[in-house]
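**Student:** Based on what follows, work out the 3D shape:
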Amino acid sequence: MPSTHAPMPLARDSGEPLADQIVRTVAASIEERVLRPGVRMPSIRRFAATHGVSPFTVVAGYDRLVAQGYLDSRRGAGFFVRERPQPARHEAVPSRGNADALDVAWLIRSLFRQAPLQLSPGAGVLPADWLDGAAVANALRELSRQNSAALLAYGTPHGFLPLRQQLQLKLAEREIAAGPEQIVTTVGVTQALDLVAREFCRPGDTVLVDDPAWFLMFGSFAALGLNVVGVRRLADGPDMEQLAELAALHRPSLFVINSVLQNPTSTSISAAKAYQLLRLAEQFDFTVVEDDIYADLHPGGAARLAALDGLKRVIYLSGFSKSMAPNLRVGFIAASGERAERLADRKMLSTLSTSDIGERVVYKILSEGLYRKHLDRVRGRLDAARPRALRQLEALGLRPDPAPGAGLFVWVDAGVDTNLLAARALRDDLLLAPGSLFSPKQLASTHMRLNVAALQDAGTIRLLERALGG
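**Tutor:** Model prediction:
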């Protein structure tokens, strides 16, 4: 095989480490096809002599180039340029101009295509600049200085104990009594719902959900062979008359509900309806799964089913992806001792344990009081942003249904099929979340969910107006 010995420029006064320069220049030569697949690289000793650097610097650079897929290391033969895969061509978003192609997978694919999120009033998270990235970075730095052995082993099935002890205190503030042994950490609420459904349902069982509700669980439950039935959501909670009728008809295993700051309507259940719901759960023998993922965005004083029930018929879920950092993926389940043990076993059988690196980061932020201050800032910004956003939306002919008093979302009636509206908006890379996605049956809807925090940019409002105008 041919060999190359062409020198590559390394600048000692640039401030860029020499190993980084080796990686950058060799990678660029390979990307530009100056160095072609199969070419043998200079030996470590020859490269070092040619460029006046130490062999250790060359080893560091070559090792990184191997790790990044630019070189192959062949024992006894040296380093060779590796065949690079052609970059994948990005497929067009299937929904552009085709309202029938909008579905849950479409929204999730579109969200991640736009990462980092820009012009995404359909997104379900706070903008990155609203989050406390410094607190997360500082916690990671502190973690890196601890005993590395603790970071290399498996976590425990229940989760990082100091975090669970901290969560016990946090739950007590919501009047939910749960010891650390009653708490199981998860990879976000998504895994929590999956564990609960797998443990307490069987194929063919019915699961009741809010209608509208968080779309991801519809497909997840259907994949488990469960029958998903929606219960109409009103301004103060579920339609109790319809819930009673559906419970009598289907004898459900579970009812999954956002009691506080429901997604997508930002409504919260009243105390009266909370008591009614628990009576129906006892009457028809179903378990209530209280998904409280947006809890920390509420100013306080909301009714919690888990507090009223004492975790007898209620399984409580929450986490930090919406308020601290989506990428941490730290959630948790609080349940009776017997149910928590079963869920920990179920988690162990599916993933052994969760990575407690993220859990240690969350613990540090919670235990040092940083999170409480962060939440005060976020709630203040939302309260300031919400009235302005509502005025702008009403000026565009979008009617809040109902007008939210807290939280991240506003559920609006556009008066037109929002599948068509979302398809038009996506031509300008504006991501909307049409109401059909939040329907258990994915029925056409004139409603859509908008993110208050993402409506502060004047350009976003202009593009929304353009989409509404056709």
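**Student:** switch to C-alpha atoms for all contacts and neighbour counts from now on
**Tutor:** Noted.
**Student:** can you pull out the strands in the stretch 251-400 of the chain?
**Tutor:** 254-257, 287-291, 314-319, 331-334, 399-400 (DSSP state E, counting those that start in this stretch).
**Student:** Could you export these as JSON lines, including mean neighbour count?
**Tutor:** Converted to JSON lines, the strands of the stretch 251-400 of the chain look like this (neighbours: other Cα atoms under 10 Å):
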{"stretch": "strand 254-257", "mean neighbour count": "24"}
{"stretch": "strand 287-291", "mean neighbour count": "23"}
{"stretch": "strand 314-319", "mean neighbour count": "26"}
{"stretch": "strand 331-334", "mean neighbour count": "26"}
{"stretch": "strand 399-400", "mean neighbour count": "20"}
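**Student:** quick one: buried residues of the longest helix anywhere in the chain?
**Tutor:** Using DSSP state H, we find that the single longest helix of the chain is helix 370-395. Neighbour-count burial for helix 370-395, counted by 16 or more other Cα atoms under 10 Å, picks out 371, 374-375, 378-379, 382-383, 385-386, 389-390, 392-393.
**Student:** I'd like the structure of this one too, to check against the first:
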Amino acid sequence: MSVPLDLIPAPHGASSLTLVEQLVQWARRRIEERVFRPGMRMPSIRKLAEDKGVSRFTVVEAYERLVAQGFLDSRRGSGFYVRERAGAAAEHPARRASGPAGMPAAIDVTWLLRNTLHTGSPEKGPGLGYLPARWLDGELVAGALRTLGRQSGAQWLGCGTAQGFLPLRQQLQTRLQEFEIGVAPEQLVLVSGITQAIDLIARLYVQPGDTVIVGDPAWFQMFGRFAAQGARLVGMPYTPAGPDIDALETLVKTWRPRMLVINSVLQNPTGTSLSPAQAFRILRLAEEYDFIVVEDDIYGDLCPPSYPVTRLASLDQLKRVIYLGSFSKTLTANLRVGFVACSPALAQAIADQKVLIGMTTPELNERVLYKVLTEGHYRRHIERLRSRLDGVRDQCARMLEAVGFTLFSMPAAGMFLWVDTGVDADALAAYGQEAGFLLAPGSLFSPQQSPTTWMRFNVANCGDPALPGFLARYLDTHRAARPLKTPAAAPI
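**Tutor:** From the prediction side, this is the model:
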């Protein structure tokens, strides 16, 4: 198996690096990201020299250094191959072991998360889950920090509280009342984002063998957390109108789940939202079959007030629903402040679990968010974000359709489009990475990580002028291949 050469970008790095060092850095990064996987044949010396515009001696020297560093093996008469290194991460059993001929093996969740953290240009990151930094308002955060910096330093010397900074919880109480969710400050626990919230809930509620129903597709980072807890994950299919409630009812009757986790507003990745009828049926099933509903509303602020949505917590009033929120998508991911809203007894249990695992969350971050929310500029910032998304959503959709992709639906709000590429999305993502584009294949959004032709696009990060041409060229080359069919949802 060889690495494809036609889409490998020229090496880039600091100007102080020699050409040999740049080539070594380029190869090591791709090996560490598992784009070049153990056993794969590296490009031949001649081909790589031609592609990079360097001498064969430069390539030989780079390969020899990689052999010395333990990244490659040299096989006389055959070439250089990626070495299996001790301590490499074991494959998840749900991941594919290999890809199409000439392609790297399957891309996994860790690959996408690692690339997300060092993708320099948002325009090159259609698969990113965040808005580009230039869309956000750093001055909101900087202003809050300056205000706090002028206050007495004594307030920073404590440990904080288990449930989080009280004034912020009181402010969140006011915000949730706007969504018709009645909550007291003691029913709120501040956490380090939705990821920590899911972790705490899983530790409290999920035992080995319990069934957890998740979307198929859905936010992939929670899959591993529930699987690590020993849960059986069952996928609930989606339609262009939202979750397939008939299918959910069948799954509930068959598996008797402990929990359902769902985005009620602007679901990731389909962009769909719950209708009142769907919400009522979900709550009726939860009551009849005695399971908990975890409602993740991280994208709720991107939804304009006029957009018709239904939040489960507003109907249930936190009796059976655990409501999650965060400001990572609209303010900054670096602040890491989210919250859990639930019954008073559960809030206390979550706070106790939080202290056992990592003590309190940083009160500095919570105070910064409190300042941002109470100084009156956050609402205008949100309105600007919605307007900018509205300005690029249709344009992005038209571009993807012109390339030859098919939209799952056309959301009227939010940042994501769920698209059928008609080709193996994992293979497309691997080629995209080599061309400098970070793409999010649909296999990552399935609890089984099944091969699929679907892919998620962030409309705010599709502005690179080279993206349509890259996608069109790839599709023209590979459209003759028989499209993959995504298997029906099954538990893992």
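**Student:** Report the aligned residue range of the second structure for the longest helix of the first structure.
**Tutor:** The alignment of helix 370-395 of the first structure onto the second structure (TM-score structural alignment) covers residues 377-402.
**Student:** related to what we said a few turns ago, the strands of the stretch 251-400 of the first structure: which one's closest to Ile183 of the first structure?
**Tutor:** Nearest of the strands of the stretch 251-400 of the first structure to Ile183 of the first structure, taken as Cα to Cα: strand 331-334 at 4.6 Å.
**Student:** Contacts for that closest one next, please.
**Tutor:** With Cα atoms under 8 Å, 6 or more residues apart in numbering as the test, strand 331-334 of the first structure has contacts from 178, 182-189, 192, 311, 315-321, 340.
**Student:** That strand vs the second structure, average offset?
**Tutor:** Following the fit onto the second structure, the mean deviation recorded for strand 331-334 of the first structure is 0.3 Å by mean Cα distance after the TM-score superposition for the first structure.
**Student:** and that strand, which stretch of the second structure?
**Tutor:** The aligned range for strand 331-334 of the first structure in the second structure is 338-341, by TM-score structural alignment.
**Student:** Centre of the chain to the matching stretch, how far?
**Tutor:** For stretch 338-341 of the second structure, the gap between its own C-alpha mean and the chain's C-alpha mean amounts to 19 Å (Cα atoms, centre = their mean, to the nearest Å).
**Student:** go on, stretch 298-310 of the first structure?
**Tutor:** Remark: stretch 298-310 of the first structure is offset 24 Å from the chain centroid, using Cα atoms, centre = their mean.
**Student:** doesn't Gly164 make contact with His352 of the second structure?
**Tutor:** Heads up, residue 352 of the second structure is Asp, not His. No. The pair formed by Asp352 of the second structure and Gly164 falls short of the contact definition of Cα atoms under 8 Å, at 11.9 Å.
**Student:** what do those two both touch?
**Tutor:** Taking Cα under 8 Å, 6+ apart as the contact rule, Asp352 of the second structure and Gly164 touch no residue in common.
**Student:** ok, for the counterpart of Ile194 of the second structure in the first structure, nearest residue in space, not its chain neighbours?
**Tutor:** Superposed on the first structure with TM-score structural alignment, Ile194 of the second structure falls opposite Val189. Of all residues beyond its chain neighbours, the one nearest Val189 of the first structure is Gly331 (5.4 Å), with distances taken as Cα to Cα, 6 or more residues apart in numbering.
**Student:** With Arg424 of the first structure instead?
**Tutor:** Leaving aside its sequence neighbours, Arg424 of the first structure sits nearest to Ala467 (Cα to Cα, 6+ apart; 5.7 Å).
**Student:** Please name the residues that touch the one you found.
**Tutor:** By Cα under 8 Å, 6+ apart, the contact list for Ala467 of the first structure reads 421-422, 424-425.
**Student:** Only the buried residues of whatever helix or strand it lives in, if you could.
**Tutor:** Secondary structure assignment for Ala467 of the first structure, by DSSP states H and E: helix 458-468. Using 16+ other Cα under 10 Å as the test for burial, helix 458-468 of the first structure gives 460-461, 463-465, 467-468.
**Student:** compared with the second structure, how much does that helix deviate?
**Tutor:** Using mean Cα distance after the TM-score superposition for the first structure, the mean distance for helix 458-468 of the first structure is 3.1 Å.
**Student:** and the direction of that helix versus that of helix 370-395, what angle?
**Tutor:** Relative orientation of helix 458-468 of the first structure and helix 370-395, computed by axes from the mean of the first three to the mean of the last three Cα atoms, to 10 degrees: 40 degrees.
**Student:** How far away from the center of its chain is stretch 242-257 of the second structure?
**Tutor:** 24 Å.
**Student:** Go through the first structure and flag its longest strand.
**Tutor:** strand 227-234 (DSSP state E).
**Student:** ok, back up a step: okay, Asp352 and Gly164 of the second structure: which has more neighbours?
**Tutor:** Set side by side, Asp352 of the second structure and Gly164 show more neighbours around Gly164, with 23 against 16, by other Cα atoms under 10 Å.
**Student:** ok, the closest residue to the more buried one other than its chain neighbours to Gly432 of the second structure distance?
**Tutor:** Excluding the flanking residues, the one nearest Gly164 of the second structure by Cα to Cα, 6+ apart is Leu190, at 5.0 Å. Distance of Leu190 of the second structure to Gly432 of the second structure, computed by Cα to Cα, to the nearest Å: 38 Å.
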